[in-house]
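>>> sequence first, then the predicted structure:
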Amino acid sequence: MAGAAVYMSSVEDSQRMMAQVEKIIRSSVFFGAETSSKLLLFLANRALNTPESSGSSMKEYEIATEVMGRKSDFDPRFDSGVRVQVARLRTKLSEYMSHEGSADPYIVEIPRGSYKVTFTPNPGSHEVLESPPAIPTDHTLHLQTSILAQETPSPVSHAAGYGSLVWIAPAVLVVLIAAAAVSFFHLRREPATPTRVVPLDAAVREFWQPFLADSQGPLTILSNAPFSGNVINGLHYDQPGEHSSDVHSYYTGIGEAMSIHRLDMLFDQLGYPLRVRPGSLLTVEDLKDSNLIFIGAPVENLMIEKVIALKDFTFRELTSGPRTGQVVIDNHAPQAGEPAMYMASNTPDHPLIDDYALITRMPIDGTHEALVAAGTTTIGTEAAVEYLCDPSTLMHIRQKITSSSHEDAYELILHIRIVDEVPMHADIVAVRQYRLSNK
């Protein structure tokens, strides 16, 4: 639709377009997504104030330094932060326009290969947006977006296995750990009516309904395996039997942090609290009498295998060969066309082009269930959780699973396509369903 893109034809038009941008930022899709919201404001403001510029004139350097707070020595060859953030923004815009914004006056997009926001009249819209008081200036937007650099994940030295593909987000983790000290990771102090009432698709409610049986909400266990070392000299998994003086258990991947954020948004809409705690602070006794959601692979989320037994698919860290330390998913009973092992892949120019993730749902007792969402990398984990929150992909699960009885269990393998460290698409490539009613 880029060819039909409409740019500012009058002050009134531009104000209507900016009004739609502000409506998008207030939507449930962008709820809590500060980085994407500020980036959209900046790009939209630039598009509306400089209509004569071409879509390719906006350079990564300009976005990095003007919006994301990068220093003047920013080099896009070694820092993919702009591409990652724009790809995420492009995905969020597509999700918004497909659902909440389907009747909006304009179709707002960022065409691939460009950093320019386009506004195309929506022929099916009859909505009229009130113009905001004024369009923010570049100076105002710069002030609004100056903290973006603090929110962008920075790489640390590679840790073995799952951590070798994990981007650590120190700012996010400090917040999570501080929350743990104050309130044991309760993201909601008490069940309450959501402040944002957003209609949820029936498929979403149906899938998550069993996890709403308890008024206190499900208990979500976040992976945070112990690491040795530090962010300056390098981190690696703390091996069994090691007694290092510099062992830390407060590191986790950005994908796990994003997953918690996504689930918190979902349960806020469902009207239930989401209790989140790091696995290293829990005992099996703490997990009793709760529905459980495990986020992250068993190599880091060590509580998984203490509560449930994974069946046909299990995680393993390679201990030899050129990919030593990489986490894979073993397929113990391959069916026709299935490999014996699922492993993420990369190219010389891209550290990760695809990943695999396991989704497992299994009863714990007569009234409680456990759900596992875990990739072989942190990005795969993020994709698995997103898969469980989207109505269209939940429909795929419904089509694959022949029974939804509480006594049944199933395991699914997702293949995830990744572009610039952003999960873009996921497909179910293996399914196992188990009858446990006679257990």
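Nice, I can see it.
>>> drop to CA atoms for contacts and neighbour counts, all remaining ones
OK.
>>> so where do the strands sit in the stretch 151-300 of the chain?
Applying DSSP state E, counting those that start in this stretch to the stretch 151-300 of the chain gives strands spanning 219-222, 227-230, 234-237, 247-248, 275-278, 292-295.
>>> again, but for the stretch 1-150 of the chain
Using DSSP E, counting those that start in this stretch, the strands found in the stretch 1-150 of the chain span residues 106-109, 118-121.
>>> out of those strands, nearest to Leu176?
Nearest to Leu176, of all these, is strand 106-109, at 33.1 Å by C-alpha to C-alpha.
>>> list the contacts of that closest one.
Met17, Gln20, Arg90, Leu93, Ser94, Met97, Val117, Thr118, Phe119, Thr120, Pro121, Asn122 (C-alpha atoms under 8 Å, 6 or more residues apart in numbering).
>>> for Arg262, state which of the residues you listed is nearest.
Distance to Arg262 across those (C-alpha to C-alpha) is lowest for Leu93, with 16.0 Å.
>>> how about that closest one, nearest residue that isn't a chain neighbour?
Leaving aside its chain neighbours, Leu93 sits nearest to Glu109 (6.5 Å; criterion: C-alpha to C-alpha, 6 or more residues apart in numbering).
>>> the longest strand in this structure is where?
In the chain, with assignment by DSSP state E, the single longest strand is strand 422-435.
>>> still on that earlier bit, can I get the strands of the stretch 1-150 of the chain in CSV including mean neighbour count?
As requested, those are arranged in CSV below (neighbours: other C-alpha atoms under 10 Å):
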stretch, mean neighbour count
strand 106-109, 25
strand 118-121, 21
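>>> so for Leu394, which of the ones you listed sits nearest?
Between Leu394 and those, the tightest spacing by C-alpha to C-alpha is seen for strand 106-109, at 25.4 Å.
>>> distance from the chain centre to the closest one, please.
23 Å (C-alpha atoms, centre = their mean, to the nearest Å).
>>> ditto for stretch 356-376
Taking C-alpha atoms, centre = their mean, one finds the center of stretch 356-376 at 18 Å from the center of the full chain.
>>> also stretch 230-243?
Computed by C-alpha atoms, centre = their mean, the separation of stretch 230-243 from the middle of its chain amounts to 26 Å.
>>> could I get the full set of helices for the stretch 101-250 of the chain?
138-145, 148-151, 170-183, 202-208 (DSSP state H, counting those that start in this stretch).
>>> before we go on, here's another structure to hold up against the first:
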Amino acid sequence: MTINTGLINKHLKKITSSRHFAKSKISCDLLCYLTEASLEGKNPKEFTIGVELFGKKYDENEKQDSNIRVYIHNVRKKLKDYYDAEGSKDPVIFVVEKGKYRVRFDSPKDHRKPVRYVFLVPFLISLAALIAISYLFVQQRTQNNNPWEDLPVWQSFAENEKPTLLVLGDYFVFSGELPTGNTGVYRDFSINSEVEYEHLLDKNPDLVFSLSKSHLTYLSKMAAFCQSHIYKVFAQTGAEIHVKLSSDLQPDDLKNNNIIFVGNYKNMGLFENIVNDINFSFGVGSASRQLIFSNDPCAEIYQPTNNNTKETDYALVINTKGYTGNRFLLFLSTQDIGNISVVNQLTKPDYLRSFINEKSKQLDTESFKALYQVEGINKTDLSFELVKVE
């Protein structure tokens, strides 16, 4: 865009007065310095910034200052937060490019969100499964042959006036240089959101120069298998269902839809607050942290395991009321095998009928939690056992 100095200075003042910058004198001073230098066509170095802005004195051999890099990183983060909030409609966008120390002044049209890409294989599998299912059950739908008619878990979704959204838990990845020397994506099991990624950079500021957020994401095989089974149920009930990734889910979706979530305990996203508000008589933990908490400090903790011979997973099903007369049905596990097995069983009318009849005295079909132990090899379950229901 054509640089309008008056407009730039006007919005610089607005940015530094915002709640994102106002309490950080270093970030304000640094952004003002970089803006002025950029308008003058300069491209300052770390050494220059340290001397001219912060009055530092360096040894003759010092040409870099890691503190300056941290300050720059903080400015980038504050700018992102500013434009995500009060600056969302500004006619000019200040950008400090990674690895550079000058400001670029963009037009909003330069920052239209790119199309979100995901690894396509799971969706291709799901699409093929959906086509096959639709073909096989089209006659059943027209004849109202509904085996779920007297089974409230699925029928409550079919009869609810709100549409149903199947949310598939996708995984957070970030970009960086691979051991091969090429650029690719990393998956760190302990980092499952942008917030946790930012915490990583805060603790390790040098990683700012080797890692970056990626527009990619990915789904495990669990998503394709479970989506196929759930779509089969909805084909039989005659109800509509739509699919969305958990990373794309918005708070309004939780009000306007019935929700079926299939994912990992670690990538619950917006559902984490819902789960935290539920009382459990047991807990579920991994090797690194606890995933499901109980109010009872003496509650038994179930911990999944995975070795070369066998996987043991603890899959949790939560059926509960939503916020606006809608329904939530959550399938959670730490490994693919847990959700694959549980969704497979609970989408069989005979199993669900026996489950409800057997537990009828202690089961409120409108709201219940069921914990299953699943054992198997390579995503194939060898045993399936109900451990807890409440």
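Cool, got the structure. None of these values were measured; they are calculated from a predicted model.
>>> so what number do they get for TM-score?
With the length set by TM-score structural alignment, normalised by the length of the second structure, the two chains reach a TM-score of 0.53; 243 aligned residues with a C-alpha RMSD of 3.8 Å.
>>> ok, back up a step: what's the longest strand of the first structure in contact with?
Contact with strand 422-435 of the first structure is made by 84, 87-88, 91, 312, 338, 379-380, 382-383, 387, 400-401, 407-418, as judged by C-alpha under 8 Å, 6+ apart.
>>> the residues you listed in helices, which ones?
Counted as lying in helices by DSSP state H, out of the contacts of strand 422-435 of the first structure, are Val84, Ala87, Arg88, Thr91, Ile379, Gly380, Glu382, Ala383, Tyr387, Lys400.
>>> for these, could you give me JSON lines that also reports distance to Asp365 of the first structure?
As requested, those are exported to JSON lines (distance: C-alpha to C-alpha, whole Å):
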{"residue": "Val84", "distance to Asp365 of the first structure": "42"}
{"residue": "Ala87", "distance to Asp365 of the first structure": "42"}
{"residue": "Arg88", "distance to Asp365 of the first structure": "39"}
{"residue": "Thr91", "distance to Asp365 of the first structure": "39"}
{"residue": "Ile379", "distance to Asp365 of the first structure": "31"}
{"residue": "Gly380", "distance to Asp365 of the first structure": "28"}
{"residue": "Glu382", "distance to Asp365 of the first structure": "27"}
{"residue": "Ala383", "distance to Asp365 of the first structure": "28"}
{"residue": "Tyr387", "distance to Asp365 of the first structure": "25"}
{"residue": "Lys400", "distance to Asp365 of the first structure": "24"}
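>>> most neighbours of all these, which one?
Neighbour counts for those, by other C-alpha atoms under 10 Å, peak at Gly380, which reaches 32 neighbours.
>>> let me know how buried the equivalent of Phe280 of the second structure over in the first structure is, in neighbour terms.
By TM-score structural alignment, Phe280 of the second structure lines up with Asp312 in the first structure. Around Asp312 of the first structure there are 17 other residues, counting by other C-alpha under 10 Å.
>>> spatially nearest residue to Asp312 of the first structure (excluding sequence neighbours)?
His332 (5.2 Å).
>>> quick check: the aligned residue for Ile318 of the second structure in the first structure?
Pairing criterion TM-score structural alignment: the partner of Ile318 of the second structure within the first structure is identified as Thr360.
>>> please, which helix or strand holds that match?
Element membership for Thr360 of the first structure (DSSP states H and E) is strand 354-363.
>>> what's the average distance of that strand to the second structure?
With mean C-alpha distance after the TM-score superposition for the first structure, strand 354-363 of the first structure departs from the second structure by a mean of 0.9 Å once superposed.
>>> quick one, helices of the stretch 251-400 of the first structure?
254-270, 304-307, 378-387, 391-400.
>>> highest mean neighbour count out of these?
helix 378-387 (a mean of 27; mean count of other C-alpha atoms under 10 Å).
>>> Val204 of the first structure reaches Pro391, doesn't it?
Yes - if you go by C-alpha atoms under 8 Å, Val204 of the first structure and Pro391 touch, sitting 5.5 Å apart.
>>> one step back: contacts only, for the match of Phe280 of the second structure.
Asp312 of the first structure touches Asp330, Asn331, His332, Ala333, Glu411, Arg432, counting by C-alpha under 8 Å, 6+ apart.
>>> how about Val233 of the second structure, nearest residue that isn't a chain neighbour?
Val233 of the second structure sits nearest to Thr347 (C-alpha to C-alpha, 6+ apart), 6.5 Å away.
>>> scratch that, Glu300 of the first structure is what I was asking about
Using C-alpha to C-alpha, 6+ apart, the nearest residue to Glu300 of the first structure is Ala225, at 4.5 Å.
>>> to which residue of the second structure is the one you found aligned?
Match for Ala225 of the first structure (TM-score structural alignment): Tyr171.
>>> contacting residues for its match?
Applying C-alpha under 8 Å, 6+ apart, we find Tyr171 of the second structure in contact with Arg187, Asn192, Thr217, Tyr218, Leu219, Asn267.
>>> my read: Leu40 of the first structure touches Arg90, true?
No - using C-alpha under 8 Å, Leu40 of the first structure makes no contact with Arg90, being 9.4 Å away.
>>> how close does Ser404 of the first structure get to Asp427 of the first structure?
As judged by C-alpha to C-alpha, to the nearest Å, Ser404 of the first structure and Asp427 of the first structure stand 20 Å apart.
>>> of these two, which one has the most company?
Higher neighbour count among Ser404 of the first structure and Asp427: Asp427, with 15 against 11, using other C-alpha under 10 Å.
>>> residue in the second structure matching that one?
Match for Asp427 of the first structure (TM-score structural alignment): Glu385.
>>> which stretch of the second structure lines up against stretch 48-68 of the first structure?
Going by TM-score structural alignment: stretch 48-68 of the first structure matches no residues.
>>> now do stretch 276-286 of the first structure
With TM-score structural alignment applied, stretch 276-286 of the first structure matches the range 243-253 in the second structure.
>>> could I get the buried residue list for the matching stretch?
Leu245, Ser246, Ser247 (16 or more other C-alpha atoms under 10 Å).
>>> contact partners for the last one?
Going back to what we said before, that points to Ser247 of the second structure. Applying C-alpha under 8 Å, 6+ apart, the residues contacting Ser247 of the second structure are Gly169, Asp170, Gly269.
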